[in-house]
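Novice: Starting from these lines, generate the structure:
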Amino acid sequence: MNKKHSIKNFFGAIAIPLIVAILLQGICLSKGRTMIANITSFDNFIVYVAIVMITTIALSINLNSGRFDFSLGSMSILSSVLGAKITYSVLGGGNYSALMMFVLTVVFGMLLGLISGLLYVALHLPPIITSLGVTLIYEGVLFTITEGRYVMKEVQNASMTAFTGNWIYAAIIIAIVLVLSIGIFDYTKFGYDYNALKNGQKVSVNTGIKEIPNAIGCYVICGGLMGIVGFLNAARNTTINGGQLNFGSISIMFTAFLPMFIGSYISCFANEKIGFLLAALCMSMLNSTFAVFSNEVNASMQAIINAVLLVVFLIYLSNEHLLVSLFIRKHK
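Specialist: Got it, this is the predicted structure:
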């Protein structure tokens, strides 16, 4: 019985990525192209999987607890700029400068997350209001540091190029983040407290669970994750936009909405974090397909397609039981 259940869960988990892969590769083949044409495309594919998966995990941590955090994008960009500036302008870079920037960016991300969490706790305002204020502050600091310019010189070097030119580094980051996030949220006291607060805040607090330290810890973890995203985006794009004001950084966060819903659905069959990884694979396949048809599908059309897919998937989730019952009735 357990074996049958495991097999059912396995096929249930891989169903959506498998359907997406067949559908998108079919579209590419119909035009005489292929979704991933060479090793460079594969490198970009894995890096984008890492970006989407980590952003989705970061978004879900606070969102699942009722804390909508708009500041994720600003934390990502500001931490990467601080990491780049210190690594290359202050410390002078070097052969292993990408690793140094990675570590500094994660540390700055955690620090920015800590500041955001402390402000949320101290101000006693709704988290959505606090996060909007934090976003404006971080974007202002970012603009001041960069003078509104793109950061290019610091991230266009041999060490960063070597990182993006080898998919293994991104795969290692995916594996480490996946293991750590599952370990922290599923197998530690912090994770048990987090899940208890998520499912019943008032009851959990009454039983002695300390909400404030747990919330601050969540913000710190989210900041560290977004630091990784900031580094990956800088390496992938070979530039950082330092002129993002008036909530311009929020677009980074919105890349995680569709994969979060897909991953949450897949979590019916597997661990939620694995669901986010499989959802990120779907989004990376879609992004690779967009790259193949870059001459036919511009950025605006891509945004529209993503929005339509999100709406369609939400409609499916809202009517899943109805659709299943209609399908079963039709085949009786």
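Novice: Every contact and neighbour count from this point should use C-alpha atoms.
Specialist: OK.
Novice: Could you count how many residues lie near Ala299?
Specialist: For Ala299, the count of nearby residues is 10 (other C-alpha atoms under 10 Å).
Novice: In stretch 9-21, which residues are buried?
Specialist: Buried residues in stretch 9-21, counted by 16 or more other C-alpha atoms under 10 Å: Asn9, Gly12, Ala13, Ile14, Ile16, Pro17, Val20, Ala21.
Novice: For Ser159, see how far away Pro100 is.
Specialist: Careful, residue 100 is Met and not Pro. Met100 is 10 Å from Ser159, where distance means C-alpha to C-alpha, to the nearest Å.
Novice: before we move on, what about Phe45?
Specialist: Taking C-alpha to C-alpha, one finds Phe45 at 20 Å from Ser159.
Novice: ok, these two, which is more surrounded?
Specialist: Of the pair Phe45 and Ser159, Phe45 is the one with more neighbours under other C-alpha under 10 Å, namely 22 against 18.
Novice: That one belongs to a strand?
Specialist: No. The assignment for Phe45 (DSSP: H, G, I helix; E, B strand; the rest coil) gives helix, which keeps it out of a strand.
Novice: Do I have it right that it meets Met283?
Specialist: No. Phe45 is beyond contact range of Met283, at 9.6 Å (criterion: C-alpha atoms under 8 Å).
Novice: what touches both of the two?
Specialist: Overlap of the contact sets of Phe45 and Met283 (by C-alpha atoms under 8 Å, 6 or more residues apart in numbering) is empty.
Novice: Quick check: nearest residue in space to Val141, chain neighbours excluded?
Specialist: Nearest-residue entry for Val141: Leu78, 7.8 Å, with adjacent residues in sequence omitted and distances by C-alpha to C-alpha, 6 or more residues apart in numbering.
Novice: ok, the one you found - contacts?
Specialist: Tyr138, Glu139, Val141, Leu142.
Novice: What separation is there between it and Lys189?
Specialist: Look at Leu78 and Lys189: by C-alpha to C-alpha, they are 31 Å apart.
Novice: same deal with Phe143?
Specialist: Here Phe143 is placed at a distance of 39 Å from Lys189 (C-alpha to C-alpha).
Novice: Show me which of the contacts of Leu78 is closest to Gly208.
Specialist: For the contacts of Leu78, the closest approach to Gly208 (C-alpha to C-alpha) belongs to Tyr138, at 34.4 Å.
Novice: helix or strand for the closest one, which one?
Specialist: helix 127-146 (DSSP states H and E).
Novice: next up, for comparison:
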Amino acid sequence: MNALASPIFIRLFVKPPLVPLLIVATFVNGFWSVGNLRTLAEAVSTDGIVVVGMTIVMIAGGFDLSVGAVMAMGGVAAVVLLPYGIVVSAVGAAVLGGVSGTLSGLLVTRLRINPFIATLAMMVMVRGAVLAYTDTRPVVSLDDTFLALGGGYPVPYAFMALIAVIALAYLLLNTRPWGRHVYAVGADERAAAMSGLRVQLLKTQCYVISGSLSGIAGLLLAARLGTGSPIIGESTPLTAAAAALIGGASLRGGEGSVAGAFVGLLFIGCLVNVMNILGVPSYYQRMTIGGLLFALVVTDGMLMRLRPR
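Specialist: Below is the predicted model:
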């Protein structure tokens, strides 16, 4: 039975078939056109930056439901701060996201609140604050420099930013002691603490990274849309969690990679893109992604039970 939990089994049979999906997409009219591929790159860029943060948190044994609300906050903050310059706008979005991540991390590590409950509370609080500040209306930007960030042809600037974030996160997790410590904390928090690792600080840092990346993603999305919307990102936690799980992350922590999560995001992005081309209604698309996440969570739970203790 334990053979079912082996990495080879997971790679071959559990992870979704991205390559077959791309082959099927070949027969969908217009999928491989330059315009559609650019649309796909735009679609996965901002969610992808959020996915990197979510993956880091999950590797550490946590979870972050607040990423969508923080992304909305980052977009609104970026537009509001534009009169002070693009640099202040970007820093403000990242810092506000980092502050929300810090609060989530402290709730989880200091008060020992379940990550789902802690970040759910943060999600509701941040979303409510953004809706109150904007009076539920989007904040419009007419700044040409800011709007240019949402462009880029044929490769969107946001997609370039995503590749840079993935590269930095990969180096941080795989070549630095900090990354090894995060994996150790996620694999066995008690053993990590006994070996001298500062578990609470490490986990809080992961939430700070997730929050900051969500804020930056909000900025880039606002630049593409031309507005900072208080209602964006409602389905982002679902997408981010699904991508991370597809990429090999586990709800119990200690597993996963940003490269794998990127592949998971590409799978979801291609699936949604194909459904858009075929004219599948949005509610069926959400049902599909929700069903995928349900299957991934069930599979992850089964594999956790099958693995030797």
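Novice: Looking at Phe143 and Lys189 of the first structure, which has the bigger crowd around it?
Specialist: Counting neighbours by other C-alpha under 10 Å for Phe143 of the first structure and for Lys189 shows that Phe143 has the greater number, 19 against 11.
Novice: That one matches what in the second structure?
Specialist: When the second structure is aligned by TM-score structural alignment, Phe143 of the first structure is paired with Leu131.
Novice: what does Ser76 of the first structure give?
Specialist: Aligned counterpart of Ser76 of the first structure in the second structure: Met71 (TM-score structural alignment).
Novice: ok now whichever strand or helix holds its match, how far from the chain's centre?
Specialist: Secondary structure assignment for Met71 of the second structure, by DSSP H and E: helix 67-80. Centroid displacement of helix 67-80 of the second structure relative to its chain, using C-alpha atoms, centre = their mean, to the nearest Å, is 14 Å.
Novice: got it, and stretch 96-114 of the second structure?
Specialist: Distance of stretch 96-114 of the second structure from its chain centroid, counting by C-alpha atoms, centre = their mean, is 17 Å.
Novice: Would you mark the buried spots in that stretch?
Specialist: Within stretch 96-114 of the second structure, the residues scored as buried using 16+ other C-alpha under 10 Å are 96-109.
Novice: Among these, which pair sits farthest apart?
Specialist: The largest distance within those, taken as C-alpha to C-alpha, falls between Leu96 and Thr109 and amounts to 19.9 Å.
Novice: Show me which positions of stretch 283-300 of the first structure end up buried.
Specialist: So, applying 16+ other C-alpha under 10 Å, buried residues of stretch 283-300 of the first structure: Met283, Ser284, Met285, Leu286, Asn287, Ser288, Thr289, Phe290, Ala291, Val292.
Novice: and which of the residues you listed is nearest Leu317 of the first structure?
Specialist: For those, the closest approach to Leu317 of the first structure (C-alpha to C-alpha) belongs to Met283, at 18.1 Å.
Novice: counterpart of that closest one in the second structure?
Specialist: Mapped onto the second structure by TM-score structural alignment, Met283 of the first structure lines up with Ile268.
Novice: How about its match, nearest residue that isn't a chain neighbour?
Specialist: Closest residue to Ile268 of the second structure apart from its sequence neighbours, by C-alpha to C-alpha, 6+ apart: Ala243 at 7.2 Å.
Novice: contacting residues around the residue nearest in space to the middle of the second structure?
Specialist: Centroid-nearest residue in the second structure: Val51, 2.0 Å away (criterion: C-alpha atoms, centre = their mean). Taking C-alpha under 8 Å, 6+ apart, we find Val51 of the second structure in contact with Thr239, Ala240, Ala241, Ala243, Ala244, Ala261, Phe262, Leu265.
Novice: quick check, nearest of those residues to Arg198 of the second structure?
Specialist: Checking the contacts of Val51 of the second structure against Arg198 of the second structure with C-alpha to C-alpha, the nearest one is Ala244 at 24.8 Å.
Novice: how far away is that closest one from Tyr170 of the second structure?
Specialist: Counting by C-alpha to C-alpha, the gap from Ala244 of the second structure to Tyr170 of the second structure is 14 Å.
Novice: do the same with Leu21 of the second structure
Specialist: Distance from Leu21 of the second structure to Tyr170 of the second structure, by C-alpha to C-alpha: 26 Å.
Novice: mean shift between the host helix or strand of Ser251 of the first structure and the second structure?
Specialist: Using DSSP H and E, the element containing Ser251 of the first structure is helix 250-254. Taken over the aligned residues, the distance from helix 250-254 of the first structure to the second structure averages 2.0 Å (mean C-alpha distance after the TM-score superposition for the first structure).
Novice: Any buried residues in that helix, and which?
Specialist: Within helix 250-254 of the first structure, the residues scored as buried using 16+ other C-alpha under 10 Å are Ile250, Ile252, Met253, Phe254.
Novice: Just give the nearest non-adjacent residue to the second one, would you?
Specialist: Nearest-residue entry for Ile252 of the first structure: Gly73, 5.1 Å, with adjacent residues in sequence omitted and distances by C-alpha to C-alpha, 6+ apart.
Novice: need the contact list for that neighbour.
Specialist: When contacts are counted by C-alpha under 8 Å, 6+ apart, Gly73 of the first structure touches Met226, Ser249, Ile250, Ser251, Ile252, Met253.
Novice: 7 Å instead?
Specialist: Ser249, Ile250, Ile252, Met253 (C-alpha atoms under 7 Å, 6 or more residues apart in numbering).
Novice: Could you do Asn174 of the second structure as well?
Specialist: Shown in contact with Asn174 of the second structure (C-alpha under 7 Å, 6+ apart): Arg180.
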